[in-house]
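*Asks:* No letters, just coordinates:
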């Protein structure tokens, strides 16, 4: 709504002109001290009146606040544009094939959000990504918003693109072609030439039968990993294998338990230097980001139940 006689704009019309979410503008004006919440409505403060704010009455809408059109040039208003925030609903503009629930579930799986009895809440990692949690004063629901530039964040872009493309993404390899160890080289895998015939090793009954497999069907590389995989399955914890960490580097953990935000690494004996380097970097990143992390050494294979039970109890309390 606008008043053509004196070029005044309602707060909602001002938000539309600024291309800002209405709720964000109301919250920002409140933070500036220009408006205040009173009797389930918004009221002007003395500061707001000094900025030209006034009331206007309408038979249809009742009493509402209007602002001079010149307010759009105010430094504090223009500063909002450089600090725009976005919600999962707004992210659908960039990922039209994903629903709000899908985006929220993905953020929760990454550890940016956590599921509580009150719904989704921001985690410490989510705060590192710039998340902000507020309560909608009209309905009391929690609102979580993100810096607008999160849509360009390499980790978020990677994860949401994976969802949008049904998991069909190129993996990264090092120069030796070993998947999952690309963090040391940063070389992206190139899609194969469809018109070039290449020799591929043929699977044999011997190689197929030699592969270890957990109760849940996860392929594992060792008895140590098998024990961990089966423990998680039997404890009814959904878990991922070789899950990438929420960083740009191609770092993975042997297991990830999203319900606990827990990354688990199985430290085998006599691993190649490249694998050891990656595991040390994974440990370092988990500590830097304060991610829940557990190392299980080959010598601990008979203590897996104790180690996992204790760590799960710590994270569940």
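*Replies:* Okay, I see it. Bear in mind that the values here come from a model prediction, so they are computed numbers and not experimental data. Numbers count the residues shown, from 1 in each chain.
*Asks:* from here on, contacts and neighbour counts on C-alpha atoms
*Replies:* OK.
*Asks:* so what does the helix or strand hosting residue 225 touch, helix or strand wise?
*Replies:* Residue 225 belongs to helix 223-234 when elements are defined using DSSP states H and E. Other elements packing on helix 223-234 under the criterion 3 or more CA pairs under 8 Å, 6 or more residues apart in numbering; DSSP states H and E are strand 212-213, helix 304-316.
*Asks:* now the last one against helix 223-234, angle please.
*Replies:* What it means is helix 304-316. With axes from the mean of the first three to the mean of the last three CA atoms, to 10 degrees as the basis, helix 304-316 and helix 223-234 are set at 50 degrees to each other.
*Asks:* So what's the residue count around the nearest residue to residue 151 once chain neighbours are set aside?
*Replies:* Spatial nearest neighbour of residue 151, chain neighbours left out: residue 157 (6.3 Å); criterion: CA to CA, 6 or more residues apart in numbering. Number of residues near residue 157 (other CA atoms under 10 Å) recorded here: 14.
*Asks:* And the one 10 residues further on, by the same measure?
*Replies:* Taking other CA under 10 Å as the neighbour definition, residue 167 ends up with a count of 11.
*Asks:* Equivalent analysis for residue 309, please.
*Replies:* 14.
*Asks:* I'd like to know how far it sits from residue 232.
*Replies:* 10 Å (CA to CA, to the nearest Å).
*Asks:* joint contacts of those two?
*Replies:* Here residue 309 and residue 232 share no contacting residue, scored by CA atoms under 8 Å, 6 or more residues apart in numbering.
*Asks:* Take this one as well and set it beside the first:
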């Protein structure tokens, strides 16, 4: 049986730690003694245990599948760690976590991997190692068939094994139509083919700043949406808003911004006034996400 700390349980239940401690106190499972939370006899009956960490001292842990409704155990879903998922796709757990990070499902922190809002929405659950206090994430087994994850490996297969010429072409999306209307004909310093002079300036600046970046990267969501630029090291997206006077473009911009907000993606927005002095504006916007350029 896996056990998790009260703070980790609060994170899993998506409530504040203080609120969970208050609830457990109300249930009579824990009590406050000498400025520390301790288990009551009832808490022990419900499955609570005590652990000791050299750094954090004594703390209370609970069965990962515990229910606060009378303390009855709920059915435990099958959860997979990065090693098991990586084995399924024939890659290492380290590489898999980098892919998860790039998809925006987890973030690297000082103690390990922290789940994001998007990762929680997919059923991922945060855990802590009992001895080290390091953080990690477990995933439901349906993650193996997640469209955005499997597409990462499909893209690699397509590159290595080109599709036959007779393959039926898929219906074109709105983004495909946009690309046809505004073809990428301008080459940047790093070889990207982009669609406007402003995008050339932005791409060249990222190249000069020595920031690895992608052009027109699909967002890891069900909606068919592509960002102008993507910086994988910090999972930051960049959008340049041009054609502000075009009603159709303005509507497209509105939809994109709403989606960025919906998934809590890190977004840098640029417009024409930024482009004229990009070296003054872009570094400041990057710094907000911890990206320093010189």
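*Replies:* Okay, I see it. All figures in this text were calculated on a predicted structure; none of them were measured in a lab.
*Asks:* How close are the two chains, by TM-score?
*Replies:* Overlay of the two chains. TM-score (TM-score structural alignment, normalised by the length of the second structure): 0.64; 231 aligned residues with a CA RMSD of 3.8 Å.
*Asks:* aligned partner of residue 154 of the first structure in the second structure?
*Replies:* When the second structure is aligned by TM-score structural alignment, residue 154 of the first structure is paired with residue 147.
*Asks:* ok, its match - contacts?
*Replies:* With CA under 8 Å, 6+ apart, residue 147 of the second structure has no contacts at all.
*Asks:* can you check residue 204 of the second structure too?
*Replies:* 188, 189, 190.
*Asks:* can I assume the last one is in contact with residue 208?
*Replies:* No. Here residue 190 of the second structure lies out of contact with residue 208, judged by CA atoms under 8 Å, at a distance of 9.6 Å.
*Asks:* just how off-centre is the top helix by length along the second structure within its chain?
*Replies:* Once the second structure is assigned using DSSP state H, the helix that runs over the most residues is helix 247-262. Distance of helix 247-262 of the second structure from the chain centroid (CA atoms, centre = their mean, to the nearest Å) equals 21 Å.
*Asks:* So which residues make contact with that helix?
*Replies:* Outside helix 247-262 of the second structure, the residues touching it (CA under 8 Å, 6+ apart) are 225, 241, 243, 244, 266, 267.
*Asks:* Out of the helices and strands packed on helix 223-234 of the first structure, which is closest to residue 93 of the first structure?
*Replies:* When these are ranked by proximity to residue 93 of the first structure, the top entry is helix 304-316, at 35.7 Å, counting by CA to CA.
*Asks:* Centroid-nearest residue for the first structure?
*Replies:* A centroid search over the first structure (CA atoms, centre = their mean) returns residue 107, at 3.5 Å, as the residue closest to the centre.
*Asks:* Trace it over to the second structure, please.
*Replies:* Under TM-score structural alignment, residue 107 of the first structure pairs with residue 100 in the second structure.
*Asks:* repeat for residue 269 of the first structure
*Replies:* Counting by TM-score structural alignment, the partner of residue 269 of the first structure is residue 243.
*Asks:* now swap in residue 9 of the first structure and tell me
*Replies:* With TM-score structural alignment as the criterion, residue 9 of the first structure matches nothing.
*Asks:* cool, residue 315 of the first structure as well?
*Replies:* Using TM-score structural alignment, residue 315 of the first structure pairs with residue 289 in the second structure.
*Asks:* Then residue 91 of the first structure?
*Replies:* Match for residue 91 of the first structure (TM-score structural alignment): residue 85.
*Asks:* what sits against its match?
*Replies:* 93, 96, 144.
*Asks:* Could you tell me which of the residues you listed count as buried?
*Replies:* Applying a neighbour-count criterion of 16 or more other CA atoms under 10 Å, the buried members of those are 93, 96.
*Asks:* just the contacts of residue 85 of the second structure now: which is nearest residue 72 of the second structure?
*Replies:* Looking across those and measuring by CA to CA, the closest to residue 72 of the second structure is residue 144, at 29.6 Å.
*Asks:* Okay, that closest one and residue 84 of the second structure: tell me how far apart.
*Replies:* Distance from residue 144 of the second structure to residue 84 of the second structure, by CA to CA: 10 Å.
*Asks:* One more: residue 267 of the second structure?
*Replies:* Counting by CA to CA, the gap from residue 267 of the second structure to residue 84 of the second structure is 32 Å.
*Asks:* try residue 98 of the second structure
*Replies:* For residue 98 of the second structure relative to residue 84 of the second structure (CA to CA), the value is 15 Å.
*Asks:* One more: residue 124 of the second structure?
*Replies:* 14 Å.
*Asks:* more neighbours, the two?
*Replies:* residue 124 (23 against 15).
*Asks:* ok, that one - contacts?
*Replies:* So residue 124 of the second structure contacts 115, 137, 138, 139, 140 (CA under 8 Å, 6+ apart).
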